[in-house]
Structure formats: structure tokens, C-alpha cells
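sequence and computational prediction follow.
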Amino acid sequence: MGNRVIYLDHAATTYVKPEVFETMKPYFCEQFGNASSIYTLGRESKKAVEEAREKVARALGAQAREIYFTGSGSEADNWAIKGIASANKKKGNHIITSAIEHPAIMNSCKYLESEGFEVTYLPVDSDGVVSLEDLKKAVKDTTILISIMFANNEIGTIQHIKEIGAFAREKGIYFHTDAVQAIGNVAIDVEKMNIDLLSLSSHKFYGPKGVGALYVRKGVKISSFIHGGAQERGKRASTENLPGIIGLGKAIELAVENMDSYNTKLLDLREKTIEGLMAKVPYIRLNGHRTNRLPGNVNISFQYIEGESLLLMLDMIGVCGSSGSACSSGSLDPSHVLMAIGLPHEIAHGSLRLTFGEENTQEDVDFLLEEIPKIVSKLRDMSPLYEAIKNKK
């Protein structure tokens, strides 16, 4: 493969598409006016921000005034959880989420627990799916928010969002979904899916880093998260990240336009990788739902090896992969998602996440299917546990 890098960590981040970058460029040096200023340069910036807001709204089936720009998906998650809790604490103090949420949700909920709120963390089945029955049983008179992610960032499992939203609506409980991994991979309509709040992040769909958005359905009672000026209709202070917002708007527009062809390609690469590895490598397990998963997500646990060693050896041959969420890669603990679906520590530690993107090819898959079995075999030869298994045969 020479010096070529095969990038297979699109769930962690993506590159900025050239068309997106070209759209952003004028807003760095030429059309740089502050969108809150009343002179022409500022008004032009304001107009560009509102056009980007329209693009995000169209992608979600929302209204433009329901879209608020943030500095990231994590900020949007924090705002949704803490903003609803703060604004509705007189009504109740109970929040329901799942055991496999992104750290931005999990840690926001833990913070609220320290402030006197009660949080129920719903279990998931072995595929990572939240049970609607479990959700129904967890609801209390004090429940003010249900937050269930649209698609999991590690194992790719897609939840039954429309059904969860319908139940929440029927009960008069706000429903938030972290859709950071879903944009561009799953068709989303906030109206049809009964979603009250939705978080997204630009850099997951070929837009710039440092910008995200929160959809808040009109009429939802939510507190401001950043206090200061009157930006974002008084809900989120801070001078607008003009180039970032423009880039987000262009990126989400392209993501929705190209979704069908993009997903068809990713699905083909995913299936060939899963089937090939399952056929070539013994003692492995696919994590996440077999079919109801993100089209580009492959998450496999290899018994008798350490995932970190596998990643380092893949890096040596130019392959960028992951053992879980980029946000928690500094942790030595096994993935909370893999633990939640029932994997023991030793198997969870041997996991590999590969997430495909538009630049990946069949040649990349062929290379993986040739090299991964060799690396796994080499690592297992150093494992006393694997040696014992072989000797038992």
C-alpha cells in the first residue's frame, strides 16, 4: 500500500470537504463582519448565518427559528440536558437516559445527580437496543426528560426513535436525541419522529470542527446555557462562529443530498468487511445490531488480544482505526458501551471500531482482510490464554 493512509475513523471526525471549505473561505478575511452589527458588513454576515440556519432546518424537517448554533455536539448535549432540567425543576426532577450514551450525556446526567436530580440509566440488550417496555416502566410522575441517542457512536446500533418519541409525546415528557452520528447516515424528520430536542455536530459529516447545533421545538421550556449578549435569540450568548456556521450549513446540505448513494457505498464496504473477518478470524464477535446499524460501522471484539496493540500495529501499516469513542480514548477502562451490552472485561478490551467514509474503497477492504488476520494471529501467538485454548483442542 506504500505510504497511503487508510482512514477508518469517520465516527471520530471527518475531513472538511473542499466544497465546504470554499464556501467558508470568504468569511475569514473578506466577509468577516460581526453578525450582531447593524452596518452592511454585519448585516451580510447575519444573512449568511440565517441561510445556514435554513439549511439545517430543512435537513431535519424543522423550522429555522428552532435551530440554535453551538460550539460543538457536546455543548448541544449539555445544553439540552441541563437546560431542560433547570427550566422544569418545579415540574419534576427525574431524567431517563440509556447506559450507552455519549460521555457528553452521561457526564451531564451525573452532574445533575450531584445537584439533586434523579437519573434512570436504562439497560440495553446484547445488540445495544433500548427496550420500549423498560422505558415505559421507568417513567414517574416527576419525569421531565427522556434522552436516548439516535445511533451509537461505538457499536452503530440505531434506536427506535420514532416509537420512543411517540411515547414521550403521549406522556407529555420532553424527548431529546443525540443525533451526532446519525446526520447524513439516517433520514431524520423531527416532526414525524416526535423529537423535541436534537443535537448535531458539523465535523461528523465533512464540516468544520468547533461548531454544532441544537434543535429545540417551538414551545419547549429550556434555560439559556451561555449567558452574555443576545445572540441566538437570547438563548446562547457568544459572537457567532461565522465561517464555522457557514461550513455547517453547506456540509449538512451536501450530506442530505448525497445520503442515499453514500449509504449504499458504505453498506457494501461494511458488509464485505464483517463477512470477510468473520470467515477468516476465529474467536471474534460482532458488536451492535447486525442490520439495524449505521451503514459505515464495524465493531468487532477479538478474543485473546488487546485492542490497543491491534490499533498500534494497524497504524504501522497506515490504517487509522479506533477501540471506541474518541472522547474517551485516553481512558484505560473498557468501553462502557461494550460493558452495557454484556461483554466481559477481557473481550471488551480486544475491540476494534472501523468506520468507513466516502473516500474508502474496495481496495481498502481487501487490504484489511489480508492484514488484520495476520496481525491478530501474531498477537495471539504472544497470548498465554490463547496458547491454553489451542492446547485444549
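Thanks, I have the structure now.

going by C-alpha atoms from here, please, whenever you check contacts or count neighbours.
Will do.

wait, doesn't residue 96 sit right on residue 113?
No: because the distance of 11.9 Å does not satisfy Cα atoms under 8 Å, residue 96 is recorded as not touching residue 113.

which neighbours do the two share?
residue 119 (Cα atoms under 8 Å, 6 or more residues apart in numbering).

who touches residue 116 in this structure?
residue 93.

kindly recompute the last result at 6 Å.
Taking Cα atoms under 6 Å, 6 or more residues apart in numbering, we find residue 116 in contact with no residue.

what kind of secondary structure is it in?
Secondary structure, DSSP: H, G, I helix; E, B strand; the rest coil: residue 116 is coil.

sorry, back to before: residue 96 and residue 113: which is more packed in?
residue 96 (21 against 15; other Cα atoms under 10 Å).

correct me, but that one touches residue 148?
No: assessed by Cα atoms under 6 Å, residue 96 is found out of contact with residue 148, at 8.2 Å.

does residue 175 lie in a helix or a strand, and which?
strand 174-178 (DSSP states H and E).

also residue 352?
Judged by DSSP H and E, residue 352 forms part of strand 351-355.

so which elements touch that strand?
strand 297-302 (3 or more Cα pairs under 6 Å, 6 or more residues apart in numbering; DSSP states H and E).

residues in contact with the strand it packs on?
155-156, 284-287, 350-355.

kindly report the same for stretch 205-222.
So stretch 205-222 is contacted by 14-17, 66-73, 76, 83-84, 87, 196-203, 244, 247-248, 251 (Cα under 6 Å, 6+ apart).

buried residues of that stretch, list them for me.
Residues of stretch 205-222 classed as buried: 205-217, 222 (neighbour count, 16 or more other Cα atoms under 10 Å).

ends of it, how far apart?
Distance between the boundary residues of stretch 205-222 (Cα to Cα, to the nearest Å) amounts to 27 Å.

what kind of secondary structure is the residue nearest the centre of the chain in?
The geometric centre of the chain, computed from its C-alpha atoms, lies nearest to residue 181 (Cα atoms, centre = their mean), at 3.1 Å. The local conformation at residue 181, judged by three-state DSSP, is coil.

put this next to the first one:
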Amino acid sequence: MEESRETLAQALNCRPGEVVFTSGGTEADNLAIKGLYWSRRAGDPRRLRILASAVEHHAVLDPLEWLEEHEGAGINLLPVDRHGRLSPEGLRAAIETEPVSVAAITVMWANNEVGTVQPIEEVVRLAAAHGIPVHTDAVQAIGAVPVDFAASGVDALSVSGHKVGGPQGVGALVVRREVDLTALLHGGGQERDVRSGTLDVPAIAGFAAAVEPGREAAGRPGRAAQRAA
């Protein structure tokens, strides 16, 4: 399992300790969005707003709706242009309306219906000016376009195994160790106490095997090649 964690970390350019294994992209999105909202609101009751693009996957839109109905969150769905691309200026305006009220921003890396790649680095730049954490659903991006967690500057990133040819029922939330995230599941304290529960090691190994060819294609040798060397 730890070798698989290292493989995924190398594929996404993050630290192995930042990889939190989940049951899939939906759980990873829920953990990121709810976990960030609860943590940020606990630290500052004014943090009630979550900003998101209007074209997010339902794995993001439905948790946002749930937080609005049950947890008092204010959800701002930001419009996109005719290509499905979020306007950075629209995001800037939404933030600057009341920066201290924003708990988090979530914008998908690539759209699951039309394939539009969102301006993630610009989103991060605008958010960083106000200390706002950014989550991105990269489920449709990994394996299709370069996904570099460290370079992007995002605080949390969701991925899923079956979208890259791995098994169903496994995914991961890559989350910076400095980010305070309230857990959804409590129990044995696995995955840094962020996601308790016995892990599906064969599925995790399958996920790692699925991302390995992408690393080799990008010019980074896979673990098998490293062992051979």
C-alpha cells in the first residue's frame, strides 16, 4: 500500500503523506468540501460562503446543496462562458464582495461533459491573496492532461481509480499536510486521522498500476523501471 502511495504521489507530484486514499472520487470530493467548510467555519464563524463553478460534477454540486440546506452554507455558483470556462474576473468579483466570508473555493480541473480545462492557477492566485483554500475535482483530468499538484498550488485535489483504467471503488484526496480538514469518518485513525476505515489494498495497488504508464509516458520511470535500474 505504501509503495502504491508513493507511485500516486510521483504521478501527481505531491508528497506521499499528502495522499489520502478513499472509496472513489465522490468520497474525496465530499471529504474536501465538507471538511474544509467545517474546519474553516469552526475557526471563524463568518466563513459561510463556498464559491464554485456552475458546471461542477454532481459529486461536488450535491454536497454543496447539502451544506446549504443543513449547515447554513451560502453557495455561490459562478457562471461560465460559452466554452464552459470560468471567468477569473467573475471569481475575483465574487471573492471581493466579502473575502472574510469565503470558506473555500472548488473548481473542477477539467469538465466531464465538454472537456474544458479550467484556469486553476489563476483561481489559486486570486484565492491566495485572501488566504482562501482551493479544492479541485481532477477526476476527469488525470490521465488526459498533465496534473501537477505541487505546481498548481491547490490545497486539495480529488482523483478516482476507474477513470484511468484502474478498479472501481478506489480514489484519493490529495491534501496538503498544512491544511486543517475535518474528517467525515471516525474510527481507527487511518490516513492521518482524515479518513478512518480499513483500506482496500488490492484496489489501491490496481490504482497505482493504472497511473504508472502515464508516468513513463511523461518521461518519469515507473517503479518497475526504477527497480530494474
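Arrived safely, thanks for sending. Please read these numbers as outputs of a predicted model, since none were measured by experiment.

can you give me the TM-score here?
The TM-score (TM-score structural alignment, normalised by the length of structure 2) is 0.90; 212 aligned residues with a Cα RMSD of 1.2 Å.

what's the ChimeraX syntax to select whichever of the contacts of stretch 205-222 of structure 1 are buried?
Selecting only the buried entries of the contacts of stretch 205-222 of structure 1 in ChimeraX, with 16+ other Cα under 10 Å as the criterion:
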select :14,16,17,66,67,68,69,70,71,72,73,76,83,84,196,197,198,199,200,201,202,203,244,247,248,251
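
and residue 166 of structure 1, what's its match in structure 2?
Alignment note (TM-score structural alignment): residue 166 of structure 1 maps to residue 125 of structure 2.

now for that match, how many residues are close by?
Using other Cα under 10 Å: residue 125 of structure 2 sits among 17 other residues.

and it, what does it touch?
So residue 125 of structure 2 contacts nothing (Cα under 6 Å, 6+ apart).

surely it is in a strand?
No: going by three-state DSSP, the assignment for residue 125 of structure 2 is helix, not a strand.

ok, it to residue 154 of structure 2 distance?
10 Å.

and the angle from the helix or strand where residue 263 of structure 1 lies to strand 351-355?
Assigned by DSSP H and E, residue 263 of structure 1 belongs to helix 259-280. In terms of direction (axes from the mean of the first three to the mean of the last three Cα atoms, to 10 degrees), helix 259-280 of structure 1 departs from strand 351-355 by 150 degrees.

now tell me what touches the very next helix or strand once past helix 259-280 of structure 1 from outside.
Proceeding N to C from helix 259-280 of structure 1, the next assigned helix or strand is strand 284-286, under DSSP H and E. For strand 284-286 of structure 1, the external contacting residues (Cα under 6 Å, 6+ apart) are 300-302.

residue 269 of structure 1 matches what in structure 2?
In structure 2, residue 269 of structure 1 lands on no residue (TM-score structural alignment).

got it, and residue 70 of structure 1?
Under TM-score structural alignment, residue 70 of structure 1 pairs with residue 22 in structure 2.

now do residue 101 of structure 1
Residue 101 of structure 1 maps onto residue 56 in structure 2, by TM-score structural alignment.

likewise residue 182 of structure 1?
So, by TM-score structural alignment, residue 182 of structure 1 is matched to residue 141.

mind listing what its match touches?
Residue 141 of structure 2 touches residue 110, counting by Cα under 6 Å, 6+ apart.

can you tell me how far it sits from residue 1 of structure 2?
Counting by Cα to Cα - residue 141 of structure 2 and residue 1 of structure 2 are separated by 24 Å.

ok, now residue 165 of structure 2?
Taking Cα to Cα, one finds residue 165 of structure 2 at 18 Å from residue 1 of structure 2.

just the ones of the buried residues of stretch 205-222 of structure 1 in helices?
In helices, defined here by DSSP state H, there are no members of the buried residues of stretch 205-222 of structure 1.

where do the helices sit along structure 2?
Counting by DSSP H, the helices of structure 2 are 2-12, 25-43, 58-70, 88-97, 120-128, 149-152, 201-217, 223-228.

what's the most buried one of the ones you listed?
helix 25-43 (a mean of 22; mean count of other Cα atoms under 10 Å).

and it, what does it pack against?
So helix 25-43 of structure 2, by 3+ Cα pairs under 6 Å, 6+ apart, packs with strand 156-160.

for stretch 374-393 of structure 1, list every residue counted as buried.
375-377, 379-380, 386.

show me how far it is from its chain's centre.
Offset of stretch 374-393 of structure 1 from its chain centre (Cα atoms, centre = their mean, to the nearest Å): 35 Å.

residue 194 of structure 1 -> structure 2?
By TM-score structural alignment, residue 194 of structure 1 lines up with residue 153.

and its match, how close does it get to residue 168 of structure 2?
Residue 153 of structure 2 is 28 Å from residue 168 of structure 2, by Cα to Cα.

just tell me what residue 26 of structure 1 corresponds to in structure 2.
Checking with TM-score structural alignment, residue 26 of structure 1 has no match.

separation between residue 43 of structure 1 and residue 53 of structure 1?
15 Å.

just residue 265 of structure 1 next, same as before
In terms of Cα to Cα, residue 265 of structure 1 sits 29 Å off from residue 53 of structure 1.
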